[in-house]
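# Turn this into a model:
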Amino acid sequence: MIRRINLAGNPNLGVSLAATDKVALVPPNLGEKMVQVVEECLQVPIIKTPISGSSLAGALAVGNSRGFLVSKYAFDTEMDKIRECGLEVERIPDRLTAVGNIILANDHGAMVNPLLSDEAVEVVSRTLDVDVVRGSIANFKITGSVAVATNKGVLVHPSATPEELEFMEKTMKVPADVGTVNQGTRLVGAGTVANSQGVLVGEKTTGPEMARIEESLGFLEGLL
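Here you go, the predicted structure:
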């Protein structure tokens, strides 16, 4: 399922929301009608919580079915809310606090900003229980902003090279392809929230963009 929504007029859904195949993190002030839309599309329980006191959970947290990584400034109470769902939660120790922007992950692998420390890479690997590689996409180190990954596929910045797509497929162990969102926005990770059950994109996303997103993230397999 793919749905077009904006959050208070903002199409950058991937900055505010974080989703895995187990749960979705949403801002605590998100209205119940919108919470229901997110829940129905992604088909997972919703956790209403700030991260580091901020409503930008998508920028400050990233995870997979095993757990979440959060900014080093995340509060214990915020982490406890996630742990209550049976998930691991750890802080990334580095000065790079926007972990949702610098880490791309699914249940099979993770690609992280090349500047992430060895200690941080170990935290990612241990918490998510995946192999971790450092890498960049289309000369961007913000791997979580320029791509969105699920357990069925990866949608990537349109300037990614064939070699980068191949490397990503080996890392994430799913097919990868390029696309845009919100009428040509290339930071697809910032503009998209997805898991294996559904995809949320901004309201300006065009029909052709939606078709490409669905194909890249594996939602058209049954129709081919």
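# CA only for contacts and neighbour counts going forward, please
Noted.
# From Asn29, how far off is Ser55?
8 Å (CA to CA, to the nearest Å).
# for Ala19, same thing?
Distance, Ala19 to Asn29, by CA to CA: 17 Å.
# Between the two, which has more neighbouring residues?
A direct count of neighbours by other CA atoms under 10 Å for Ala19 and Asn29 places Ala19 higher, at 30 against 11.
# Show the contacting residues for that one.
Shown in contact with Ala19 (CA atoms under 8 Å, 6 or more residues apart in numbering): Leu25, Leu42, Val62, Gly63, Asn64, Val193, Ala194, Asn195.
# Equivalent analysis for Gly63, please.
Ala18, Ala19, Thr20, Leu69, Ala105, Asn106, Leu128.
# can you do 10 Å?
18-24, 69-70, 87-89, 99-100, 103-107, 110, 124, 127-128 (CA atoms under 10 Å, 6 or more residues apart in numbering).
# if we can go back for a sec, next, show the common contact partners of Ser55 and Asn29.
Overlap of the contact sets of Ser55 and Asn29 (by CA under 10 Å, 6+ apart) consists of Lys48, Thr49.
# ok, the closest residue in space to Ile47 that isn't next to it in sequence to Gly67 distance?
Excluding its sequence neighbours, the residue lying closest to Ile47 (CA to CA, 6 or more residues apart in numbering) is Leu25, at 4.9 Å. In this view, Leu25 and Gly67 are 12 Å apart by CA to CA.
# anything in contact with each of those two?
Common neighbours of Leu25 and Gly67 (CA under 10 Å, 6+ apart) are Ile82.
# Can you check my assumption that the residue nearest to Ile47 lies in a helix?
No - counting by DSSP: H, G, I helix; E, B strand; the rest coil, Leu25 is not part of a helix but strand.
# how far is stretch 30-47 from where the chain is centred?
Between the centre of stretch 30-47 and the centre of its host chain there is 16 Å, according to CA atoms, centre = their mean, to the nearest Å.
# now the other sequence, so there's something to compare against:
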Amino acid sequence: MRLSRYGGNPNIGVYAVANESLSFVAANASSEFFKDVEEALGVTVIPAIVSGSYVIGSLVAMNSNGAVVTGLAEESELKTFSSRIPCMRLDDPANAAGNNILVNDRGAIVNPEFSDSTVKAIEDFLGVPCVKSTVAGCTTVGSACRATAKGCVCHPDATDEEVAVIEDVLKVEVRKTTVNHGSRAVGAGILSNSKGALVGDTTTPIELGRIEDGLALF
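Okay, here's the model as predicted:
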């Protein structure tokens, strides 16, 4: 586990997305940030832009089977992803895929405002069961949590019922925490896979302990 920041911003999960082998990172990130991602997660790092923006983690959700990318992405931008991994457009009003989908290689929790057809398309494409739910009453489940094949950390105000849904669908244990000295946007402050995690550099030692435990990084 390593601490980092993107351009002075500790919300590093907003600017990159990762699975077990790849990470797409904001193309304007520093060489130090690229190195942090590569070494902390043990992945190949690819610079990317989506919809003319660098908020890759907010606009893309990914597991080992594919990447779901905002429907606002340009064709040229999609080629960066499709050359490395299967990808699909999320053509839904809530099209910021990373903010609205919490996924690992066993399941996905998605924004309850998604249409049933959108949920089915995501389910078929990512090859995992998808269930609508909130986290701490929030529909942006991807920004509230971070999940891997080994564990999940989530918004500290998530209800017992919401935690139970995550554990049942993603087949991992959930640990509640904050990140970056009290931020409840847990997914925004962490980039992780089963091999490691990159965490915003304002995260406290107590928070780091909870994150390490929740993601089973020991």
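# picking up where we left off before, run the contacts of Ala19 of the first structure past the second structure and keep the common ones.
Using both residues aligned by TM-score structural alignment, their matches' CA atoms under 8 Å, the second structure keeps these contacts from these: Leu25, Gly63, Asn64, Val193, Ala194, Asn195.
# contacting residues for the residue nearest to Ile47 of the first structure?
Going by CA under 10 Å, 6+ apart, Leu25 of the first structure touches 16-19, 38, 45-51, 55-58, 61-62, 82.
# Hmm, Asn151 of the first structure is touching Thr171, no?
No - using CA atoms under 10 Å, Asn151 of the first structure makes no contact with Thr171, being 11.9 Å away.
# Among the contacts of Leu25 of the first structure, name the ones in helices.
Counting by DSSP state H, the part of the contacts of Leu25 of the first structure found in helices is Ser16, Val38, Ala57, Gly58, Ile82.
# Can I get those residues in TSV including neighbour count?
Below are those laid out as TSV (neighbours: other CA atoms under 10 Å):
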residue	neighbour count
Ser16	25
Val38	25
Ala57	31
Gly58	32
Ile82	20
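# Throw those into TSV and include distance to Glu164 of the first structure, thanks.
Shown next, in TSV, are those (distance: CA to CA, whole Å):
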residue	distance to Glu164 of the first structure
Ser16	27
Val38	31
Ala57	27
Gly58	24
Ile82	33
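# Tell me the one of those residues nearest Pro175 of the first structure?
Gly58 (22.9 Å; CA to CA).
# Return the residues in contact with the counterpart of Ala136 of the second structure in the first structure.
Ala136 of the second structure maps onto Ala138 in the first structure when the alignment is built from TM-score structural alignment. Shown in contact with Ala138 of the first structure (CA under 10 Å, 6+ apart): Val146, Val156, His157, Pro158, Ser159, Ala160, Thr161, Glu164.
# let's see 6 Å
Ala138 of the first structure makes contact with Ser159, Ala160, according to CA atoms under 6 Å, 6 or more residues apart in numbering.
# Can you mark which positions in stretch 161-168 of the second structure are buried?
By 16 or more other CA atoms under 10 Å, the buried positions in stretch 161-168 of the second structure come out as Glu162, Val163, Val165, Ile166, Glu167.
# The first one and Asn104 of the second structure, how far apart?
Spelled out, it's Glu162 of the second structure. For Glu162 of the second structure, the distance to Asn104 of the second structure equals 17 Å [CA to CA].
# What of the last one?
Distance of Glu167 of the second structure to Asn104 of the second structure, computed by CA to CA: 11 Å.
# How about the third one?
Noted for Val165 of the second structure: a distance of 14 Å to Asn104 of the second structure, by CA to CA.
# Please apply the same query to the second one.
Summarising the geometry, the distance separating Val163 of the second structure from Asn104 of the second structure, computed by CA to CA, is 15 Å.
# Then the fourth one?
Per CA to CA, Ile166 of the second structure is found 11 Å from Asn104 of the second structure.
# wait, Leu13 of the first structure sits on Gly189?
No - checked against CA atoms under 6 Å, the pair Leu13 of the first structure and Gly189 is beyond contact range at 8.8 Å.
# Give me the more crowded residue out of these two.
Neighbour count, other CA under 10 Å: between Leu13 of the first structure and Gly189, Gly189 has more, with 32 against 25.
# Show the contacting residues for that one.
Per CA under 6 Å, 6+ apart, neighbours of Gly189 of the first structure: Gly14, Gly144, Ser145, Val146, Ala147, Val148.
# List just the nearest of those residues to Val133 of the first structure.
Gly144 (13.2 Å).
# Let me see the ranges of the helices in the first structure.
In the first structure, the segments counted as helices under DSSP H are 13-16, 32-42, 57-60, 76-83, 99-102, 118-128, 162-172, 188-191, 207-216.
# Including distance to Leu7 of the first structure, could the ones you listed go into TSV?
Below are these laid out as TSV (distance: least, CA to CA, whole Å):
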stretch	distance to Leu7 of the first structure
helix 13-16	7
helix 32-42	8
helix 57-60	13
helix 76-83	21
helix 99-102	18
helix 118-128	28
helix 162-172	29
helix 188-191	11
helix 207-216	18
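# hang on, Tyr73 of the first structure packs against Gly53?
No - contact criterion CA under 6 Å: Tyr73 of the first structure and Gly53 do not qualify, at 8.6 Å.
# quick one, which of those two is more surrounded?
Neighbours per residue, other CA under 10 Å: of Tyr73 of the first structure and Gly53, the larger number sits with Tyr73, 15 against 12.
# and the gap between the more buried one and Leu96 of the first structure?
11 Å.
# Ends of stretch 97-104 of the first structure, what's the gap?
14 Å.
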